[in-house]
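Trainee: Have a look at this fold, sequence not included:
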């Protein structure tokens, strides 16, 4: 949202409407790629008219999974946790991972996925008291093999000396956007875990378009719970 920052999309303009991605029901379609009754990812408006050449992703929701899960654990937060851990972390059973902001939408999923793979998980949340304990915990429980950082600051400073990866060469994933778009192994792996209760997630719902301001402020001030 900061003006002039480099990002994957244009900055929001002051005084203009802002948008986010949501799920929508197709009420009418004149193209074969999307049919009436489909559920699609689109910018969130009460009603939206899209041209036939607009790239759209249709989801096939599992009837045993809440539809809202495709915005949370089976949506962007889940994909971030899954691919970040799998492709960058390459976790192995017996390793130790430290997750900052471990109570958040992504951090909580990273912790659960790592635990399921047999890793020792150390997680911290946002209170000053917990931040003050990070250095002591890492000194006692380290060294750590994987550090999942959400916030930088003193926790990153404490994690670096405790890490076992300081000499590892940096690795940059070149096809992450393609992987996220195609979703490859993601839904096949996480959907059964969600259905079986092996992966838990927290959603905080704000009802109605009039609650958007409240939701945005909660997210930016850290007063939201989960996604």
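Mentor: Here it is on my side, so go on. Because the structure is predicted, anything quoted here is derived from the model rather than measured. Numbering: from 1, shown residues only.

Trainee: hey, let's count contacts and neighbours off CA atoms from now on
Mentor: Noted.

Trainee: What distance separates the opening and closing residues of stretch 200-207?
Mentor: End-to-end distance for stretch 200-207: 22 Å, by C-alpha to C-alpha, to the nearest Å.

Trainee: I would like the residues contacting it, please.
Mentor: 72, 73, 105, 108, 109, 194, 212, 215, 224, 225, 226, 227 (C-alpha atoms under 8 Å, 6 or more residues apart in numbering).

Trainee: Next up, the contacts around the nearest residue to residue 34 once chain neighbours are set aside.
Mentor: Spatial nearest neighbour of residue 34, excluding adjacent residues (C-alpha to C-alpha, 6 or more residues apart in numbering): residue 58 at 7.4 Å. Shown in contact with residue 58 (C-alpha under 8 Å, 6+ apart): 34, 38, 39, 40, 41.

Trainee: Against residue 68, how distant is the third one?
Mentor: Going back to what we said before, that points to residue 39. Distance, residue 39 to residue 68, using C-alpha to C-alpha: 12 Å.

Trainee: Against that first model, consider the following:
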């Protein structure tokens, strides 16, 4: 059985480009007991994958040069030698970027596409939704009347964070990279104010106007100058949730930023970074609550879906220029 896969051709220096990817034709091995053959339906591209392109120790192993990239995939079982899964089942798993793949059935999660569209299991009912849920509620612990600021607010995680914060009775302020995204967040997703960080004349002035009572919770997906500006407004006992730092993922040299720890000290603030897999044991709880909110119409979601397996590298690169609204996916 023939398939096409996308491998890491070389490690990027700075911002990745098309030369870092290579398409290869392969022959799949014979299916063994307990395995299934899969065809992908949707493949996720996510900012964290940039870190895996470096040969550096992190919370997850790096991609290997010459080996396929991998990530979250919703796929259909087309052949099975497992009693747990049958042909036609739809599953979720960490799979290679390939037009077909073989995987152990025990490492896959069967999903119910009657409850929600298949793509949602890579978004609001998948890693981004879980990330928003645990980061905001477990670390941020928002209280009614507080001000929550979200960077990367129009991304897959940020859209969900803002809506959950609104469900908790908070004032929610977002930062996004276009007027179109700002309008979408306010009209469709309930944000009270959104600042276009690319066009603002003075980010700190605009943030202060949007947060007249200061900042109680900051959900940081971006880092960089945006975080420097937000931290200047934190209140006593503020909670700072470090989820992503996409502003730094392509840095070749460490950036020198403001030293804000004295402010953290005098405000008795909490800073905590987290990886969503820290909460693996509680995933069922979160998926049930997120699913209920979606079913009740309390959570909306948006996806940017690009058609074609061959578009995977382009879709991934688009994350770093803000081409996505909500979750970025490739439909195979």
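Mentor: Received it, and whenever you're ready, just let me know what you need. Please read these numbers as outputs of a predicted model, since none were measured by experiment.

Trainee: what sits in contact with each of residue 39 and residue 68 of the first structure?
Mentor: Counting by C-alpha under 8 Å, 6+ apart, nothing touches both residue 39 of the first structure and residue 68.

Trainee: More neighbours: these two, which one.
Mentor: residue 39 (19 against 15; other C-alpha atoms under 10 Å).

Trainee: What residue in the second structure is paired with that one?
Mentor: Taking TM-score structural alignment, the alignment pairs residue 39 of the first structure with residue 90 from the second structure.

Trainee: residue ranges of the helices in the first structure, please?
Mentor: Using DSSP state H, the helices of the first structure run over 76-83, 105-116, 128-141, 153-162, 176-182, 186-195, 212-221.

Trainee: distance between the first one and the chain's centre?
Mentor: Think helix 76-83 of the first structure. 5 Å (C-alpha atoms, centre = their mean, to the nearest Å).

Trainee: Could you tell me the angle between it and helix 105-116?
Mentor: Relative orientation of helix 76-83 of the first structure versus helix 105-116 (axes from the mean of the first three to the mean of the last three C-alpha atoms, to 10 degrees): 40 degrees.

Trainee: likewise the fourth one?
Mentor: Compare the direction of helix 153-162 of the first structure with that of helix 105-116 by the same axes, to 10 degrees and you get 30 degrees.

Trainee: Read off where helix 153-162 of the first structure ends up in the second structure.
Mentor: Counting by TM-score structural alignment, helix 153-162 of the first structure sits on residues 224-233 of the second structure.

Trainee: so of the helices of the first structure, which one's packed in deepest?
Mentor: Among the helices of the first structure, ranked by average contacts under mean count of other C-alpha atoms under 10 Å, first place goes to helix 105-116 (a mean of 23).

Trainee: distance from that one to the second structure after superposition?
Mentor: Between helix 105-116 of the first structure and its aligned stretch in the second structure, the superposed structures give an average distance of 0.8 Å (mean C-alpha distance after the TM-score superposition for the first structure).

Trainee: I'd like the distance between residue 184 of the first structure and residue 34 of the first structure.
Mentor: Taken as C-alpha to C-alpha, the span from residue 184 of the first structure to residue 34 of the first structure is 21 Å.

Trainee: Map residue 63 of the second structure onto the first structure.
Mentor: By TM-score structural alignment, residue 63 of the second structure lines up with residue 12.

Trainee: from memory that match sits against residue 5, does it?
Mentor: No. Counting by C-alpha atoms under 8 Å, residue 12 of the first structure does not reach residue 5; the two are 11.0 Å apart.

Trainee: quick one, which of these two is more surrounded?
Mentor: residue 12 (13 against 9).

Trainee: Next up, the contacts around the more buried one.
Mentor: Counting by C-alpha under 8 Å, 6+ apart, residue 12 of the first structure touches 1, 18.

Trainee: Strands along the stretch 1-150 of the second structure, start to end?
Mentor: Assigned by DSSP state E, counting those that start in this stretch, the strands in the stretch 1-150 of the second structure fall at 2-8, 21-27, 35-44, 70-80, 90-96, 101-104, 109-110, 147-151.

Trainee: for the first one, packing partners?
Mentor: Same thing as strand 2-8 of the second structure. Contact here means 3 or more C-alpha pairs under 8 Å, 6 or more residues apart in numbering; DSSP states H and E; on that basis strand 2-8 of the second structure packs against strand 21-27.

Trainee: cutoff 10 Å now
Mentor: Helices and strands touching strand 2-8 of the second structure, by 3 or more C-alpha pairs under 10 Å, 6 or more residues apart in numbering; DSSP states H and E, are strand 21-27, strand 70-80, strand 90-96, strand 101-104.

Trainee: do the same with the fifth one
Mentor: Secondary structure elements in contact with strand 90-96 of the second structure, counted by 3+ C-alpha pairs under 10 Å, 6+ apart, are strand 2-8, strand 35-44, strand 70-80, strand 101-104, strand 109-110.

Trainee: tilt between that strand and strand 35-44?
Mentor: 80 degrees.

Trainee: Check the fourth one too.
Mentor: In this structure, strand 70-80 of the second structure runs at an angle of 140 degrees to strand 35-44, with the same axes, to 10 degrees as the basis.

Trainee: and what of the last one?
Mentor: Computed with the same axes, to 10 degrees, the direction of strand 147-151 of the second structure lies at 110 degrees from that of strand 35-44.

Trainee: what's near enough to touch the most centrally placed residue in the first structure?
Mentor: Centroid-nearest residue in the first structure: residue 77, 1.8 Å away (criterion: C-alpha atoms, centre = their mean). Going by C-alpha atoms under 10 Å, 6 or more residues apart in numbering, residue 77 of the first structure touches 70, 71, 104, 105, 106, 107, 108, 109, 110, 226, 227.
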